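[1] Would you be able to build a 3D model of this:
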Amino acid sequence: MPTWSQDTYLAALAFAARAHQGQTIPGSDLPYVIHVVQVCMEVMAASDEMVQADLAIQCALLHDTLEDTSTTFAQLQGAFGSEVAEGVQALTKNTHLTKDQAMLDSLQRIQTQPKEVWMVKLADRITNLQTPPHFWTSQKIALYRAEAEIILRELGPASPYLAQRLAQKIEAYRAFE
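    Coordinates of the predicted model:
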């Protein structure tokens, strides 16, 4: 028997699919919702390390709704509760900060959340360390890998499994530099 609710998963997936309607994964024609499902799959693979698997799964599916859609914190809170909305907000970059500051600010906010939220950020970066868009420079690729190393260092203690996966992805990503 799973330690998470299929009904909760389906509700979060449907919400994310509606919120990201019409968006595609950058550099492809695939629907963006595939990205959030991939992040969720990584999180679910580490569910034996979790106390609150439902929290992690919902945050994984919803992690980009505040950052990339017109969804509001109040809408998330109303649909999924304060803990999920606060987890998603912690995973959302503050667009009023520089790129470097925004990532560090987000990591600090994530670290105030349950470990399951940390795991979502690890899973997100695992998923994002695929072949970079063709228009990225080697410098941008190196900076993205360096960010992944910071994420691993700061959030890796939340999940030995996801930390190992991210370390492997970081090493493989060096081939693109």
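
[2] Please make it C-alpha for all contacts and neighbour counts, starting now.
    Fine.

[3] my guess is residue 49 meets residue 163, correct?
    No - distance between residue 49 and residue 163: 11.9 Å, which falls outside the contact criterion (CA atoms under 8 Å).

[4] ok, those two, which is more surrounded?
    The residue with the greater number of neighbours, taking residue 49 and residue 163 and applying other CA atoms under 10 Å, is residue 163; the counts read 21 against 18.

[5] For stretch 94-113, give me every contacting residue.
    Identification of contacts with stretch 94-113 by CA atoms under 8 Å, 6 or more residues apart in numbering yields 87, 90, 91, 92, 93, 117, 118, 151, 154, 155.

[6] Between its first and last residues, how far does it reach?
    With CA to CA, to the nearest Å as the measure, the ends of stretch 94-113 fall 17 Å from one another.

[7] and it, how far from the chain's centre?
    For stretch 94-113, the gap between its own C-alpha mean and the chain's C-alpha mean amounts to 13 Å (CA atoms, centre = their mean, to the nearest Å).

[8] List the buried residues in the helix or strand harbouring residue 43.
    Taking DSSP states H and E as the criterion, residue 43 maps to helix 33-45. For helix 33-45, the buried set under the neighbour-count rule, 16 or more other CA atoms under 10 Å, comprises 33, 35, 36, 37, 38, 39, 40, 41, 42, 43, 44.

[9] To compare against the first, here's the next sequence to fold:
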Amino acid sequence: MTQELYQEAMKFAGEKHSEQKVPGTNSNYLLHISNVAMEVLLAYTAKKSFDIDFAIQVAILHDTIEDTNVDFNEVKDKFGEKVATAVQALTKNESLNTKNERMIDSLNRINQLEKEVGIVKLADRITNLQTPPKHWSLEKTIKYSEEAKTISYHLNGKNAYLNNRLDQKIKEYELNIKRL
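    Next up is the predicted model:
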């Protein structure tokens, strides 16, 4: 992996997410982005079976279209069509009616692309499966766990390390639910 690609993507994401916080915390959103990138790096360390340069750029940029004023063309102009298409696949289509429809649509688009895109989605959900925010209802917390299971099912086989890690995080998350 080249440090220049990492640094360029991180600078872009840092500028675009500069005012965003990790939900339920006072932490800058770069914490989430760096955690997703770390999961991808650890998966690559476990088995060097994917394009780390592509995966790490997508990991760092994965929420730019969904959560900022960045559009596909801006990502494409800066990082290329392949990276922009991957980030677009990781972006929920807000024109679909339900959250479940948006998730399944995104998973279907992810599965049409290179495995690195699925790897990023796995890493993203692993990172998000922390102790549920205190303001979440029990119902929302349970639905989030069910979504994680759906992601695990649809992206099974993308990366053994991350698939196993997601399954373990789901178990830990569900233990936290029982303690609520």
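
[10] TM-score them against each other, please.
    Counting by TM-score structural alignment, normalised by the length of structure 1, the TM-score of this superposition works out to 0.96. Behind it: 174 aligned residues with a CA RMSD of 0.8 Å.

[11] re the thing from before, where in structure 2 does the helix holding residue 43 of structure 1 fall?
    Taken onto structure 2 by TM-score structural alignment, helix 33-45 of structure 1 occupies residues 30-42 there.

[12] How much space separates residue 6 of structure 1 from residue 72 of structure 1?
    Using CA to CA, we find residue 6 of structure 1 at a distance of 24 Å from residue 72 of structure 1.

[13] quick one: which of those two has more around it?
    In this comparison of residue 6 of structure 1 against residue 72, neighbours counted by other CA under 10 Å, the higher total goes to residue 72 at 14 against 11.

[14] Next, report how far the longest helix seen in structure 1 is displaced from the centre of its chain.
    In structure 1, with assignment by DSSP state H, the single longest helix is helix 138-155. Using CA atoms, centre = their mean, the mean C-alpha position of helix 138-155 of structure 1 is found 15 Å from that of the whole chain.

[15] mean per-residue distance, it to structure 2?
    Between helix 138-155 of structure 1 and the aligned residues of structure 2, the post-superposition mean distance stands at 0.8 Å (mean CA distance after the TM-score superposition for structure 1).

[16] ok, residues contacting that helix?
    Taking contacts as CA under 8 Å, 6+ apart, the residues outside helix 138-155 of structure 1 that touch it are 107, 111, 118-119, 121-122, 125, 129, 132, 163, 166-167, 170, 173-174, 176-177.

[17] Repeat the analysis, applying 7 Å as the threshold.
    Counting contacts by CA atoms under 7 Å, 6 or more residues apart in numbering, the residues outside helix 138-155 of structure 1 that touch it are 118, 122, 125, 163, 166, 170, 173, 177.

[18] all helices in structure 1, in order from the N-terminus.
    With DSSP H as the definition, structure 1 shows helices at residue ranges 6-19, 33-45, 53-62, 65-68, 73-80, 82-90, 99-110, 115-128, 138-155, 160-173.

[19] tell me which strands and helices the second one is in contact with?
    Of the remaining helices and strands, those touching helix 33-45 of structure 1 by 3 or more CA pairs under 7 Å, 6 or more residues apart in numbering; DSSP states H and E are helix 53-62, helix 115-128.

[20] again, only using 10 Å
    Taking 3 or more CA pairs under 10 Å, 6 or more residues apart in numbering; DSSP states H and E as the contact definition, the neighbouring helices and strands of helix 33-45 of structure 1 are helix 6-19, helix 53-62, helix 115-128, helix 160-173.

[21] Most tightly packed of those?
    With neighbours taken as mean count of other CA atoms under 10 Å, the helices and strands packed on helix 33-45 of structure 1 reach their highest mean count in helix 53-62, at a mean of 28.

[22] That one vs structure 2, average offset?
    On the superposed models, the aligned residues of structure 2 are on average 0.5 Å from helix 53-62 of structure 1, with distances taken as mean CA distance after the TM-score superposition for structure 1.

[23] Pick out the residue nearest the middle of structure 1.
    To find the centre residue of structure 1, average its C-alpha atoms and take the closest one (CA atoms, centre = their mean): that gives residue 124, at 3.4 Å.

[24] give me every residue that touches the residue lying closest to that one once chain neighbours are set aside.
    Using CA to CA, 6 or more residues apart in numbering and skipping residues adjacent in sequence, the residue nearest residue 124 of structure 1 is residue 39, 5.3 Å away. Under the criterion of CA atoms under 10 Å, 6 or more residues apart in numbering, the contact list for residue 39 of structure 1 reads 33, 57, 59-61, 63, 119-128.

[25] sorry, back to before: which residues are in contact with both of residue 49 and residue 163 of structure 1?
    With the criterion set as CA under 10 Å, 6+ apart, the overlap between the contacts of residue 49 of structure 1 and residue 163 is residue 119.

[26] Residue 78 of structure 1: neighbour count?
    Residues contacting residue 78 of structure 1 under the criterion other CA under 10 Å number 11.
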